[in-house]
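Engineer: Provided below are the primary sequence and the corresponding predicted coordinates.
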Amino acid sequence: MNKIISFILIVIFLSSCSEYQKALKSEDLSVKNKVANAMYDKGKYNKALRLYEQIAPAYRGKPNAERLFYLYSKSYYNTKQYYLAGYQFESFASNYPKSEKREEAAFLSAECFYRLSPRYSLDQTDTDKALNKLQAFIDTYPDSEYLPKANEYVKELREKLEKKAFEIAKQYYTISDHRLEYNAALTALDNFISDYPGTPFKEEALFLKFSTAYKLAMNSVQYKKEDRLIFAKNAYATFTKFKSDSEFKNKADAMLATINQELQQFSK
């Protein structure tokens, strides 16, 4: 019985392969479309894609090709070719505005850009594109069943951009070793804190601002030193007001003690 079943499966497999090969070579668009749909239904998306790619130019713009272009787009999506899938879904949504699949296509187009977004340390052009696409979807379909997922993606992407911005500001702090670079670091940290007031990185950013102000004051020329020590002391106050039990508190307290000691020379 097992041999019979195996034989039947082999025959079906060979028949399927033969049907697919014939469709690839066929000049009949309907044959290619039929076999492509069969390959898609079987989860053989790469094979379906090869056939859809052959016939798509001939069907482009035709109202009766709606299902074809939907499956064509999904084949790119299911094979993780997200650039091409995003383009095809966007084209589908534009060409078939009355389609019941339009909303899904618009969401999947935006999702493709989300999936193309790289880790935070790399260029974030695709992240910006994804946010624009997702926001456009949310604005167009405020009651969509895909809205929770779209909002989740937006939150994740914004957090990624926020982390990128923080790492850039932190880099200014890391490389600073003279007065001009200290000022650049202070500006970068101030901009970050202003741009992302609710950021989870605020505690560290405020500490780095204080630490930078401390370094600037300690390396300052004498006639500017008092003002810069006071500025650093104010930065300490802002930092501790935000997070009185910060993990950076001990380091900050040690620097504050030095600041207070340095300020004594100006009170005489």
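Structural biologist: Looks like it came in fine. Quantities reported herein were computed from a predicted structural model and do not represent experimental measurements. Numbering: from 1, shown residues only.
Engineer: make it CA atoms for all contacts and neighbour counts henceforth
Structural biologist: OK.
Engineer: Double-check V154 against L134; I have them as touching.
Structural biologist: Yes - with contact defined as CA atoms under 8 Å, V154 reaches L134; the gap is 6.9 Å.
Engineer: And the helices in the stretch 1-150 of the chain?
Structural biologist: 2-25, 29-41, 45-59, 66-78, 82-95, 102-116, 125-140, 147-175 (DSSP state H, counting those that start in this stretch).
Engineer: is it true that Y82 touches F113?
Structural biologist: Yes - between Y82 and F113 there is a contact under CA under 8 Å: 7.1 Å.
Engineer: how close does I138 sit to E156?
Structural biologist: 15 Å (CA to CA, to the nearest Å).
Engineer: got the angle between the helix or strand encompassing A213 and helix 147-175?
Structural biologist: Secondary structure from DSSP states H and E places A213 in helix 202-218. Helix 202-218 runs at 20 degrees relative to helix 147-175, counting by axes from the mean of the first three to the mean of the last three CA atoms, to 10 degrees.
Engineer: Alongside the first one, take a look at this:
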Amino acid sequence: MFTNYQKSVFLSVGLLIMIGVTACGPSMETPKTLDGTEAELTKQAQAYYAKGEYEKALGYFLYIKDHFPRGSSAGLSRFYAGECYFALKRYEEAAAEYTSFRDFFPNDPMAAEAQYKLGVSRFKDALGPERDQTDLNEAVVELQTVIDKYPDNAEMVEKAKTKILEVQDKLAEHEYLVARFYRIDGRYEASNARLRYLTEHYTQTDIMPDALLMLGENYLKLKNQEFAKEAFWRVTQEYPSSKSTETARKHLEKLGATNIPAPVLTPTPSEIVEPASTPTPDETVATPPAGGFREGYVVLVREQKISINLIRADGIREGMLLDVYQGEQLVGSIRLTDVQDGFSVGEIISLAPGASIAEDDRVVVRP
């Protein structure tokens, strides 16, 4: 029989072994031995990398990093280990290597690029089915560091600014979708809390006019006409070419507003949807399948990207085709590209002539 002390010792040793195995996980790919000098191994690693053989290159770079920690290739091996992981879409491990390079070689000419790639890795690592808003916010922090710490590197600063806007678009889209779900449930105050945060923190994102429009419509439901009018005015004044402007103008007219700015309806090239294929006239009107099929609705339309309320728990997967209906009218079809935790995203693959997909349209999974 073991004493309690012996049991605790065995447990501690077991935990240490487990921690040790976990900690050395990424370096398990390092070859046990490679013949050649540091310079020769580095040259071979770079050759594999140039040919796109990232697994082989990674093994070499990790070996060089571990066996020549103070060598002339110490920085390069860390940076390119990160590049290999990034190319292999192993973003968490890429982030670890970029962080290591940045911390050990903060003044290296490649430090700004490593910092930028660290931010991009955080961004990409957060875009899986369980999108984590914390990771997206961390991506913004890392990208902002490029701007703050390396202001003289114009190329990386410009890339960081562009990527920050892309990350913020994702954060704003998440807030909008949550706000819309609250609105559908009749929880207008909760919806507006999300929308106010969005309109205060993500002012440069494309979804701003849609968010302001929903904010105003929520205020109408809450019988607060003054706040509603303020939100609608912002849409018409700040986003005159938005598709939301005409709806905002109609609300203002009903509220008795005057001198409403005229809309600018000329579409930009990015707003013009060119469907991959167009259904024949016989396909544009159809009776939706009766019972037994999974159905949902359109939550958000952003150019050719359509967000719906169905998720993986509903049995849907990437690549599935769904038909979109307005009443009994078949208006188009989409293919799912990203099934996430609270919603899914698809791309338009066909539209009926003259038709467009709108929020609240019904989606039906094809059998």
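Structural biologist: In hand now; what should we look at? If you're wondering where the values come from, they're calculated on a predicted model, not measured in any experiment.
Engineer: one step back: going by contacts, tell me the helices and strands next to the helix or strand that comes right after the helix holding A213 of structure 1.
Structural biologist: Toward the C-terminus, helix 202-218 of structure 1 is succeeded by helix 222-242 as the next helix or strand (DSSP H and E). Counting contacts by 3 or more CA pairs under 8 Å, 6 or more residues apart in numbering; DSSP states H and E, the secondary-structure elements packed against helix 222-242 of structure 1 are helix 202-218, helix 249-263.
Engineer: For N234 of structure 1, which of the ones you listed is the nearest?
Structural biologist: N234 of structure 1 lies closest to helix 202-218 among those, at 8.3 Å (CA to CA).
Engineer: the more surrounded of I138 and E156 of structure 1?
Structural biologist: Legend: neighbour count by other CA atoms under 10 Å for I138 of structure 1 and E156, higher for I138 (19 against 14).
Engineer: corresponding residue for the more buried one in structure 2?
Structural biologist: In structure 2, I138 of structure 1 lines up with I147, judged by TM-score structural alignment.
Engineer: How about S15 of structure 1?
Structural biologist: Aligned partner of S15 of structure 1 by TM-score structural alignment: none.
Engineer: Identify each buried residue in stretch 129-140 of structure 2, please.
Structural biologist: Neighbour-count burial for stretch 129-140 of structure 2, with 16 or more other CA atoms under 10 Å as criterion, is recorded at R131, Q133, D135, L136, N137, A139, V140.
Engineer: which other residues reach that stretch?
Structural biologist: Residues from elsewhere that reach stretch 129-140 of structure 2 (CA atoms under 8 Å, 6 or more residues apart in numbering): 118-123, 125-126, 164, 167-168, 171, 338-341.
Engineer: buried subset of the residues you listed?
Structural biologist: By 16+ other CA under 10 Å, the contacts of stretch 129-140 of structure 2 give 118-123, 125-126, 164, 167-168, 171, 338-340 as buried.
Engineer: Next, count neighbours for Y325 of structure 2.
Structural biologist: Neighbours of Y325 of structure 2 (other CA under 10 Å): 25.
Engineer: likewise the one 10 residues further on?
Structural biologist: Here the number of neighbours of R335 of structure 2 (other CA under 10 Å) works out to 21.
Engineer: one step back: which of the helices and strands packed on helix 222-242 of structure 1 sits most buried?
Structural biologist: Among those, helix 202-218 has the highest mean neighbour count (mean count of other CA atoms under 10 Å), at a mean of 23.
Engineer: Which of the helices or strands spans V331 of structure 2?
Structural biologist: Assigned by DSSP H and E, V331 of structure 2 belongs to strand 329-339.
Engineer: Return the list of helices and strands in contact with that strand.
Structural biologist: The helices and strands touching strand 329-339 of structure 2, judged by 3+ CA pairs under 8 Å, 6+ apart, are strand 321-326, strand 344-351.
Engineer: so where in structure 1 does that strand end up aligned?
Structural biologist: Counting by TM-score structural alignment, strand 329-339 of structure 2 falls onto no part of structure 1.
Engineer: how close does F137 of structure 1 sit to Y153 of structure 1?
Structural biologist: Distance from F137 of structure 1 to Y153 of structure 1, by CA to CA: 12 Å.
Engineer: just E66 of structure 1 next, same as before
Structural biologist: Taking CA to CA, one finds E66 of structure 1 at 28 Å from Y153 of structure 1.
Engineer: ditto for K3 of structure 1
Structural biologist: 50 Å.
Engineer: who has more neighbours, those two?
Structural biologist: When neighbours are counted by other CA under 10 Å, K3 of structure 1 and Y153 differ, and Y153 comes out ahead with 19 against 8.
Engineer: thought that one was touching Y114?
Structural biologist: Yes - using CA under 8 Å, Y153 of structure 1 is in contact with Y114, at 7.0 Å.
Engineer: Please pull up the equivalent of A237 of structure 1 in structure 2.
Structural biologist: So, by TM-score structural alignment, A237 of structure 1 is matched to K229.
Engineer: For the match of I138 of structure 1, give me its contacts.
Structural biologist: So I147 of structure 2 contacts M156, V157, A160, K161 (CA under 8 Å, 6+ apart).
Engineer: K163 of structure 1 -> structure 2?
Structural biologist: Checking TM-score structural alignment: K163 of structure 1 goes with E173.
Engineer: you'd agree that match is up against D210?
Structural biologist: No - counting by CA under 8 Å, E173 of structure 2 stays clear of D210, with 10.4 Å between them.
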